[in-house]
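Colleague: Next comes the sequence, and after it the predicted model I'd like to discuss.
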Amino acid sequence: MQVVASDALLQHLLTLHPKVIDLTLDRMVRLLHALGDPQERIAPVIHVAGTNGKGSTQAMIRAGLEAAGERVHAYTSPHLARFHERIRLAGETIPEAMLVQVLEECETANAGLPMTFFEITTAAAFVAMSRVPADHVLLEVGLGGRLDATNVLARPELTIITPVSIDHQQYLGETLPEIAGEKAGILKRGVPCVVGPQEEAALEVIEARAARLGAPLLVHGQHWHVTEERGRLVFQDENGLLDLPLPNLPGPHQIMNAGAALMALRHLGYAEAACEGAVTRAFWPARMQRLKTGPLVDAAQGAELWLDGGHNPAGGKAVAATLARMPARPTHLVCGMLNTKDVAGYLRPLAAQVADLHAVSIPGETATLPAEATRDAALSVGMKATTAESVRAAIEEIVAADPSARLLICGSLYLAGQVLRDNA
């Protein structure tokens, strides 16, 4: 990949704080104030938190708003192939020259003080978004919610909490109620919140905080319902029923993500055309994405090649449910994960759906789990498993033994990003 000016600058910004993650809002508030509080000059914000489905839900909302002719900014993380993916301005990734400019401004305003990479790049996103006109800003929480660097807005137009499950316990708490409390930290006084499907323990925490703040909730199963019926998506809220095509993002879990997106669009007053655009036009890479061209596809020699970045037990369940509904075909996993994840918990739901697993380490990632550890976790949940030197080597080994295979590369967004770069 071509080296650009922002690469060196981003690499330098990684050195401004000894920790990758250090959850607090103090540094962020200080830096934004030094920058003139750009977050106060951006378009109305839809703030999205949750454990799973944030990116897909946001992608569907963006597709719906753009189908209605709106100009939309979007901020997501992490990126897959290039950092520029994190910041979308009126439908396009941030231009290189503008990225360099806002990063340099933020570094100057920070004056060498400790600042995490996510904090300073989030500040840069606010600066960029304050300078380009838009109708809405879609803002995805990086980690948690309460102390996340995105949580500096006094009054967004809407908040969304997608399904909450166990993940990032070292930062957010060991129990589901603790984690839900962190996610619910994005709720603001008087600001409506769309709530996706939740376990009761998580919903109780969200409802309690909403009651204290007077934040109206639009809760799945209470205020809106969504189902698949006869190959269609059926959504219903107090304004009536929508009969739409199924989401073009694959997997049964996308039905619920679509429901949250549709509730958001309906609450904001958008008509059925926007809702249909949300489910038919959304694209979100590395979420059960079929790879159709590129060197890795060539190496697969006609076998199906899929990519998914899910990495926690709920993500494993979603992938397993998707595989269960696909046409019968031997499925082989190529899996690499981080050492902070519940590997057995992720793999356990998949065991009944796959023929075997080839474990790999994630190239260039210091927190990668060794391939041998991923293999051992797979063996512990009843999978047939081995290791491979690389994703490409795993593909070649699988195809040599089973030319009609379905291959799914999975386990980490960091691995997914490496695959997209290698397959470019």
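Modeller: Happy to help now that I have it.

Colleague: Every contact and neighbour count from this point should use C-alpha atoms.
Modeller: OK.

Colleague: name the element residue 109 belongs to?
Modeller: Taking DSSP states H and E as the definition, one finds residue 109 inside helix 96-110.

Colleague: Can you get me a residue count around residue 108?
Modeller: When neighbours are defined as other Cα atoms under 10 Å, residue 108 has 13 of them.

Colleague: Can you tell me how far it is from residue 324?
Modeller: Counting by Cα to Cα, to the nearest Å, the gap between residue 108 and residue 324 amounts to 52 Å.

Colleague: One more: residue 378?
Modeller: Taking Cα to Cα, one finds residue 378 at 19 Å from residue 324.

Colleague: more crowded one of these two?
Modeller: Taking neighbours as other Cα under 10 Å, residue 378 and residue 324 compare with residue 378 leading, 27 against 16.

Colleague: Buried residues, the one helix or strand the more buried one maps to. List them.
Modeller: According to DSSP H and E, residue 378 maps onto helix 371-380. Buried residues in helix 371-380, counting neighbours by 16 or more other Cα atoms under 10 Å, are found at 371, 372, 373, 374, 375, 376, 377, 378, 379.

Colleague: JSON lines please, covering those residues and showing distance to residue 75.
Modeller: What follows is the buried residues of helix 371-380, written out as JSON lines (distance: Cα to Cα, whole Å):
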{"residue": "371", "distance to residue 75": "32"}
{"residue": "372", "distance to residue 75": "35"}
{"residue": "373", "distance to residue 75": "34"}
{"residue": "374", "distance to residue 75": "32"}
{"residue": "375", "distance to residue 75": "35"}
{"residue": "376", "distance to residue 75": "37"}
{"residue": "377", "distance to residue 75": "34"}
{"residue": "378", "distance to residue 75": "34"}
{"residue": "379", "distance to residue 75": "38"}
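
Colleague: putting a second one here so we can go through both:
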Amino acid sequence: MAEKFDVVDIIRTKRDGGELSPEEIAWVVDAYTRGAIGDEQMAALNMSIFIRGMNRREIVDWTRAMIDSGDTMDFSALGKVTTDKHSTGGVGDKLSLPLGPLVASYGVAVPMLSGRGLGHTGGTLDKLEAIPGFNVDVPNDRMMDILKDVGVVIAAAGAGLAPADKKIYALRDITSTVDCVPLIASSIMSKKIAAGADSLVLDVKVGSGAFMKDVDAARELARTMVDLGNDAGVRTCALLTDMSTPLGRTIGNSLEIRETVDVLSGNGPADVVELTCELARKMLEMSGIHDADVEERLKDGRALDVWKRMVRAQGGDPDAPLPVAPHTHEVVAERDGYLTKLDALALGVGSWRLGAGRARKEDPVQLTAGIEIHAGIGEKVTRGQKLLTLHTETPEKFERALESINPGIEISDAAPTTEHKPILDRID
């Protein structure tokens, strides 16, 4: 069968700064997904898009083509409003874990299709697998049952959702074309629109430990994704949140589950609680529930009850002890002063080197590896005071981890002049 277009013409058009038609975009994404276009040709097109960009109409068409490459979820049979949240990834970012049960405790259904960690950023599925017995692979019919009964499910996305994105992303990852707003936005939003929720809140991280280092670039990405969602009929808004320092007081899979239970018990770190509550309010507002006292809901045990029911529904034991690393190492303050820097990237890479993350998608992770943080930005510390505890199953990893962690810590004579704010901006 003759192909409708010539991929070389499409590459040339974009290389020279031209605009691709809806028909060209639909064809090129479909042709690559079914193997009619080679990796080297799609890599050339990705690089042309990276350099030349796309206008809003092209981004909408590219996103739609990736959605159309596979299945879409449909939750209309639930009889409940559905809402979802997506984070662009960070260090210590466990927000989906307390957030899903908190929002579900109001009777809203929360189908969260999540991913695994890669590099220094953690993955929700890896964290959940630290719970004995927890199963992240949930068939669609079982997912519907859990959403009807419990109200929240956090699971792996099926291979049928936006398969074009999976194939194109793997190519971008090895051709240095990841950091491109049209391609990032369409990648994220094709999966989230295909996932079928009525509304979506985006948590776009900004800072050293985030994908987006610059607030203006993060704002452009957030605006693009919000527009894509709303254009597709999914009510969408975004928060820009700080990732210059790790979120909460733990980094690593089992450690972050423990902190999640603390948050759901009303005792979590202030920054995690603040962001969880703000994201929950947004999700509930877009679901038609206004003025919810989400802080009180975290304290009264109802969100924790939903968490336990979700864990049981997915095969886990919420009361089982979490795994603990056999080896620890303490990092202490080398002088008196104020902690003025605790760099997210430095600690994220350190946690990864301890075994908490993976370099390739197929790598295993240590569920017990990671970092506990005992002092936060702006706190006064004294020489010898414990700042961090490193956890691993392989103590030979401590030295490499410390090579990353130590330069990320700064203690100064004066306290920071500006207060650390977790929320940087809101985009509706």
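Modeller: Ah, there it is. This is a predicted model, so every value here is computed, not measured.

Colleague: Superposing both, give me the TM-score.
Modeller: Here the superposed chains carry a TM-score of 0.40, computed using TM-score structural alignment, normalised by the length of the first structure; 251 aligned residues with a Cα RMSD of 6.2 Å.

Colleague: if we can go back for a sec, now do the helix holding residue 378 of the first structure: which elements does it pack against?
Modeller: Contact partners of helix 371-380 of the first structure among helices and strands, from 3 or more Cα pairs under 8 Å, 6 or more residues apart in numbering; DSSP states H and E: helix 343-347, strand 356-359, strand 385-387.

Colleague: go again using 10 Å as the cut-off
Modeller: Helix 371-380 of the first structure makes packing contacts with strand 331-335, helix 343-347, strand 356-359, strand 385-387 when contacts are defined by 3 or more Cα pairs under 10 Å, 6 or more residues apart in numbering; DSSP states H and E.

Colleague: what's the angle between that helix and strand 331-335?
Modeller: 140 degrees (axes from the mean of the first three to the mean of the last three Cα atoms, to 10 degrees).

Colleague: in the stretch 1-150 of the second structure, which spans are helices?
Modeller: Assigned by DSSP state H, counting those that start in this stretch, the stretch 1-150 of the second structure shows helices spanning 7-15, 22-33, 39-52, 56-67, 96-104, 124-128, 140-149.

Colleague: which secondary structure elements does the first one contact?
Modeller: Using 3+ Cα pairs under 10 Å, 6+ apart as the contact criterion, the secondary-structure elements in contact with helix 7-15 of the second structure are helix 22-33, helix 39-52.

Colleague: picking that back up, rebuild the helices and strands packed on helix 371-380 of the first structure as JSON lines, extending it with distance to residue 299 of the first structure and mean neighbour count.
Modeller: Output for those, formatted as JSON lines (distance: least, Cα to Cα, whole Å; neighbours: other Cα atoms under 10 Å):
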{"stretch": "strand 331-335", "distance to residue 299 of the first structure": "14", "mean neighbour count": "26"}
{"stretch": "helix 343-347", "distance to residue 299 of the first structure": "25", "mean neighbour count": "23"}
{"stretch": "strand 356-359", "distance to residue 299 of the first structure": "16", "mean neighbour count": "28"}
{"stretch": "strand 385-387", "distance to residue 299 of the first structure": "18", "mean neighbour count": "20"}
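
Colleague: can you give me the helices for the stretch 251-400 of the first structure?
Modeller: Using DSSP H, counting those that start in this stretch, helices in the stretch 251-400 of the first structure cover 253-267, 272-281, 295-300, 313-324, 343-347, 371-380, 391-401.

Colleague: Out of the helices of the stretch 1-150 of the second structure, flag the one nearest residue 264 of the second structure.
Modeller: When those are compared by Cα to Cα, helix 96-104 sits nearest residue 264 of the second structure, at 6.0 Å.

Colleague: buried residues in that closest one?
Modeller: So for helix 96-104 of the second structure, counting by 16+ other Cα under 10 Å, buried means 96, 97, 98, 99, 100, 101, 102, 103, 104.

Colleague: Residue 400 of the first structure: neighbouring residues, count only.
Modeller: 13.

Colleague: How much space separates it from residue 256 of the first structure?
Modeller: 38 Å.

Colleague: And for residue 107 of the first structure?
Modeller: 40 Å.

Colleague: of all the buried residues of helix 96-104 of the second structure, which comes closest to residue 39 of the second structure?
Modeller: Of all the buried residues of helix 96-104 of the second structure, residue 96 has the smallest distance to residue 39 of the second structure: 34.3 Å, by Cα to Cα.

Colleague: how much space between the closest one and residue 390 of the second structure?
Modeller: Residue 96 of the second structure is 24 Å from residue 390 of the second structure, by Cα to Cα.

Colleague: again, but for residue 240 of the second structure
Modeller: 29 Å.

Colleague: same deal with residue 41 of the second structure?
Modeller: From residue 41 of the second structure to residue 390 of the second structure the distance is 45 Å (Cα to Cα).

Colleague: More neighbours: these two, which one.
Modeller: Shown here are residue 41 of the second structure and residue 390; by other Cα under 10 Å, residue 390 has more neighbours (23 against 15).

Colleague: helix or strand for that one, which one?
Modeller: Using DSSP H and E, residue 390 of the second structure falls in strand 386-392.

Colleague: could you point out which element follows that strand?
Modeller: Defined by DSSP H and E, the subsequent element after strand 386-392 of the second structure is helix 398-405.

Colleague: in that following helix, what's buried?
Modeller: Buried, per 16+ other Cα under 10 Å, within helix 398-405 of the second structure: 398, 401, 402, 404, 405.

Colleague: Tabulate those residues in JSON lines, adding columns for distance to residue 280 of the second structure.
Modeller: Formatted as JSON lines, the buried residues of helix 398-405 of the second structure follow (distance: Cα to Cα, whole Å):
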{"residue": "398", "distance to residue 280 of the second structure": "37"}
{"residue": "401", "distance to residue 280 of the second structure": "35"}
{"residue": "402", "distance to residue 280 of the second structure": "36"}
{"residue": "404", "distance to residue 280 of the second structure": "34"}
{"residue": "405", "distance to residue 280 of the second structure": "32"}
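
Colleague: Nearest to residue 13 of the second structure among these?
Modeller: residue 404 (43.7 Å).

Colleague: is it true that that closest one touches residue 349?
Modeller: Yes - Residue 404 of the second structure lies in contact with residue 349 (Cα atoms under 10 Å); the separation is 6.5 Å.

Colleague: circling back: now, of the helices of the stretch 1-150 of the second structure, which is deepest in the fold?
Modeller: helix 96-104 (a mean of 27; mean count of other Cα atoms under 10 Å).

Colleague: In terms of secondary structure, what does that helix contact?
Modeller: With contacts taken as 3+ Cα pairs under 10 Å, 6+ apart, helix 96-104 of the second structure sits against strand 83-87, strand 110-114, helix 124-128, strand 152-156, helix 253-264, helix 270-286, helix 294-299, helix 302-313.
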